[in-house]
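Here's a sequence, model it:
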Amino acid sequence: MSARIPVILVDDHSVVREGLRAVLEEEGDLDVVADFANARDAIAAVAALRPRVAVLDLKMPDSDPVQNIRGLRAAWPALEILVFTSFAEDSLVRDVLAAGATGYLLKDALSSDLVAAVRQVAAGVPWLHSTVQRQLVARLRAPGDDGVALTARELSVLRLIAQGLSNKAIARELSLTEGTVKGYVSQILQKMGINDRTQAAMIAVRKGLVRP
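The predicted structure is shown next:
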C-alpha cells in the first residue's frame, strides 16, 4: 500500500474545516494531520508536521493571502498549496499563483473535485477551477496582451512546459498520448508566434500562469 498524503487545513471557519476533514478522510490515501484557524499557527507548525498539501482559505481576518502562501512555503518548501476560496478575482488569482500556490479551487466545487485537486496538487501538478481557467483564457485573449488565445487544455500543457517537463512527462501527467501532447505544443507555439519551448515558458511565467 502506498504512503498516504498528509494534508493540513487552514480556514478560520470551524465548520468548513470539519467538512473538509470529513470529505478527505473518506479517502484511503489522504490523511488530514492537522487543521488551523489561522495561517500564523499553520506557519509555526508546518515544518514539524511535514505535510504534502495545505488546503488554504484566502480571506481570513488580519491575514494577507500572498504573505500566508509565501510564509508556508518558506517554512516548509516541500509543501504544495491548494487555495480553497469563495473568491475568484483576476488580480487575486494572479497574485496567489505567482506567490507559489499550485491549485485554486472555489468553494462551490463538488467534493469529488476537491479530492481530485488535492491529489493532483500533491503530485506538483497545477489544478485550476474551471472559472479560474476561463479567466486565464480571457487574459490571454485580451487586446494588447499579445493576442494569444489558448484553450484550457493548451494552458495546462503550457504550464507543464514552463515547469520544464518533457512531452513524455506531460503526457503522463495529463493522461494523454505523447503524440497528442506534441500536437498541443505545436499549436501553442503557432498561436504565440514563437519557435521554441523556452520562449513559451518565459511568456507563461510573465503572464503569471506558473510560479517563476
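
From here on, just use CA atoms for contacts and neighbour counts.
Noted.

ok, now which ones touch the residue positioned nearest the centre of the chain?
Residue closest to the average C-alpha location in the chain (CA atoms, centre = their mean): Gly103, at 1.8 Å. By CA atoms under 8 Å, 6 or more residues apart in numbering, the contact list for Gly103 reads 81-83, 97, 117, 121, 126-128.

taking those one by one, which sit in strands?
In strands, judged by DSSP state E, the following of these are found: 81-83, 127-128.

can you tell me which two in these are farthest apart?
Farthest pair in those (CA to CA) is Ile81 and Leu128. Separation: 11.9 Å.

out of these two, which sits in the more crowded spot?
Neighbours per residue (other CA atoms under 10 Å) separate Ile81 from Leu128, with Ile81 holding more: 28 against 22.

Any chance of TSV for the contacts of Gly103, columns distance to Leu110?
Listed next are those as TSV, based on distance: CA to CA, whole Å:
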residue	distance to Leu110
Ile81	19
Leu82	15
Val83	15
Leu97	22
Ala117	11
Val121	16
Pro126	18
Trp127	14
Leu128	14
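
which two of those lie the greatest distance from each other?
Farthest pair in the contacts of Gly103 (CA to CA) is Leu97 and Ala117. Separation: 15.0 Å.

From Val46, how far out is the residue nearest to the centre of the chain?
Using CA to CA, to the nearest Å, Gly103 is found at 18 Å from Val46.

Could you also give me the structure for this second sequence? I'd like to compare it with the first:
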Amino acid sequence: MTIKVLLVDDHLVVLKGLRFFLQTQSHIELVGEAQNGEEALQKINQMHPDVVLIDVMMPKMDGIEATRHITQNYPNIKVIILTSFSDQDYVLPAIKAGAHGYQLKDVEPDILVETIEAVMDGQKKLHPAVTNQLMTHMVDDEKTIDILTSREATVLKHITYGQSNKEIAAELSISEKTVKTHITNIFGKMEVQDRTQAALYAIKHKWFD
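Below you'll find the model as predicted:
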C-alpha cells in the first residue's frame, strides 16, 4: 500500500531535504507541501494525505493548533510532529492535541520511515527524548494497579510490551472487540487518553515489576 504524505514546515531547506528522501521510498508518495498550519489544512482538502509530517513553530498557525484541527476533523489522518524541540512546552501540548508520532529533526531516515509505517498501523512512535519528557512530567496522583480488574491489568501489561489489539486478542484467546472494551475501561480508570500514556504510567510506577 502506498502511503500518501503531506509535508508542513516553514523552512524551505527542510522541505527540500525531506522531499528528496521521501521520493526515494517506493511505498511513500509525497502528495504536497505547506509552510504553515493554515496552508496545511487547505492542502489536506485537496490532497487527502494519509500522514501529515508537521513542524511545531510556524507562522499563521503553529503545528500544535494544526494538529488539533486535523485530529478533530480528519480522524483517519495520522499526524507526526517533526521538530527541533523536545521540551515539555511542546511535547505535552502536541500529544494532547492528538499527535500520533513525535520525532526530532535529527532522527535517522530509516527511523522516520518506521514512524510513518507505525502510525499507519495504529501505533504511537515517539523519539526517546520525548518519551523521557512524558515520563518525567506525568502527573502522579498515586493510582495503583488495584484500580484495574485482573483481566484489565493483563491487557495493560501486554500494551506495555507494545503489542497491538490483534496480538493481545490472540495471546489471551479473546476477540479484538473485547480487547477494545478492556482498553476503554483502562483509559477511563487511569484517566489517560491513549495506550502510550497508559503504558508510560504503568512503567513509571513499576506496576509490573
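
Quick check: TM-score for this pair?
Remark: TM-score between the superposed chains equals 0.71 [TM-score structural alignment, normalised by the length of the second structure]; 177 aligned residues with a CA RMSD of 3.2 Å.

Identify the residue of the second structure aligned to the residue nearest to the centre of the first structure.
Residue correspondence to the second structure (TM-score structural alignment): Gly103 of the first structure is matched to Gly101.

Chain neighbours aside, what residue packs nearest to the aligned partner of Asn76 of the second structure in the first structure?
Taking TM-score structural alignment, Asn76 of the second structure has Ala78 as its aligned residue in the first structure. Take Ala78 of the first structure and drop its neighbours on the chain: the residue closest to it by CA to CA, 6 or more residues apart in numbering is Arg52, 6.7 Å away.

and the equivalent of that neighbour over in the second structure, how many neighbours does it have?
Arg52 of the first structure maps onto Asp50 in the second structure when the alignment is built from TM-score structural alignment. Counted with other CA under 10 Å, residues neighbouring Asp50 of the second structure total 21.

dump the residue contacts of Asp50 of the second structure.
Contact partners of Asp50 of the second structure, counting by CA under 8 Å, 6+ apart, are 3-5, 76-78, 120.

Among the residues you listed, name the ones in helices.
Among those, the residues falling in helices (DSSP state H) are Met120.

Pipe the contacts of Asp50 of the second structure into JSON lines and attach neighbour count and distance to Asp62 of the second structure per row.
Below are the contacts of Asp50 of the second structure laid out as JSON lines (neighbours: other CA atoms under 10 Å; distance: CA to CA, whole Å):
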{"residue": "Ile3", "neighbour count": "17", "distance to Asp62 of the second structure": "24"}
{"residue": "Lys4", "neighbour count": "17", "distance to Asp62 of the second structure": "22"}
{"residue": "Val5", "neighbour count": "24", "distance to Asp62 of the second structure": "19"}
{"residue": "Asn76", "neighbour count": "13", "distance to Asp62 of the second structure": "21"}
{"residue": "Ile77", "neighbour count": "20", "distance to Asp62 of the second structure": "18"}
{"residue": "Lys78", "neighbour count": "25", "distance to Asp62 of the second structure": "17"}
{"residue": "Met120", "neighbour count": "18", "distance to Asp62 of the second structure": "23"}
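
So which of the contacts of Asp50 of the second structure is the closest to Met138 of the second structure?
Met138 of the second structure lies nearest to Lys78 out of the contacts of Asp50 of the second structure, by CA to CA, at 23.6 Å.

Report the contact partners of that closest one.
Lys78 of the second structure makes contact with 50-52, 71, 99-100, 119-120 under the criterion CA under 8 Å, 6+ apart.

rerun that using 7 Å as the cut-off
The neighbours of Lys78 of the second structure, taking CA atoms under 7 Å, 6 or more residues apart in numbering as the test, are 50-52, 100, 119-120.

quick one, strands of the second structure?
Going by DSSP E, the second structure shows strands at 3-8, 28-34, 51-54, 78-83, 101-104, 125-126.

show me the biggest helix of the first structure in terms of residues.
Selection of the longest helix in the first structure by residue count, based on DSSP H, yields helix 178-192.

swap in the second structure?
Of all segments of type helix in the second structure, defined using DSSP H, the longest is helix 176-190.

Now do it: which elements does it pack against?
The elements that helix 176-190 of the second structure packs onto, with contact taken as 3 or more CA pairs under 7 Å, 6 or more residues apart in numbering; DSSP states H and E, are helix 165-172.

Tell me the buried residues in the helix it packs on?
Residues of helix 165-172 of the second structure classed as buried: 165, 168-169 (neighbour count, 16 or more other CA atoms under 10 Å).

Give the other helices and strands that that helix contacts.
Based on contacts counted as 3+ CA pairs under 7 Å, 6+ apart, the elements that helix 165-172 of the second structure packs against are helix 176-190.

Now do the helix it packs on and helix 165-172, the angle between them.
Orientation of helix 176-190 of the second structure against helix 165-172 (axes from the mean of the first three to the mean of the last three CA atoms, to 10 degrees) gives an angle of 100 degrees.

Same question for helix 176-190 of the second structure: list its buried residues.
Of the residues in helix 176-190 of the second structure, 176, 179, 182-184, 186-187, 190 count as buried by neighbour count, 16+ other CA under 10 Å.

One more: stretch 93-113 of the first structure?
For stretch 93-113 of the first structure, burial by neighbour count (16+ other CA under 10 Å) applies to 93-94, 96-107.

Residue in the first structure paired with Tyr90 of the second structure?
Tyr90 of the second structure is assigned Leu92 in the first structure as its aligned equivalent, the criterion being TM-score structural alignment.

Could you report the neighbour count for that match?
Leu92 of the first structure has 14 neighbouring residues, counting by other CA under 10 Å.
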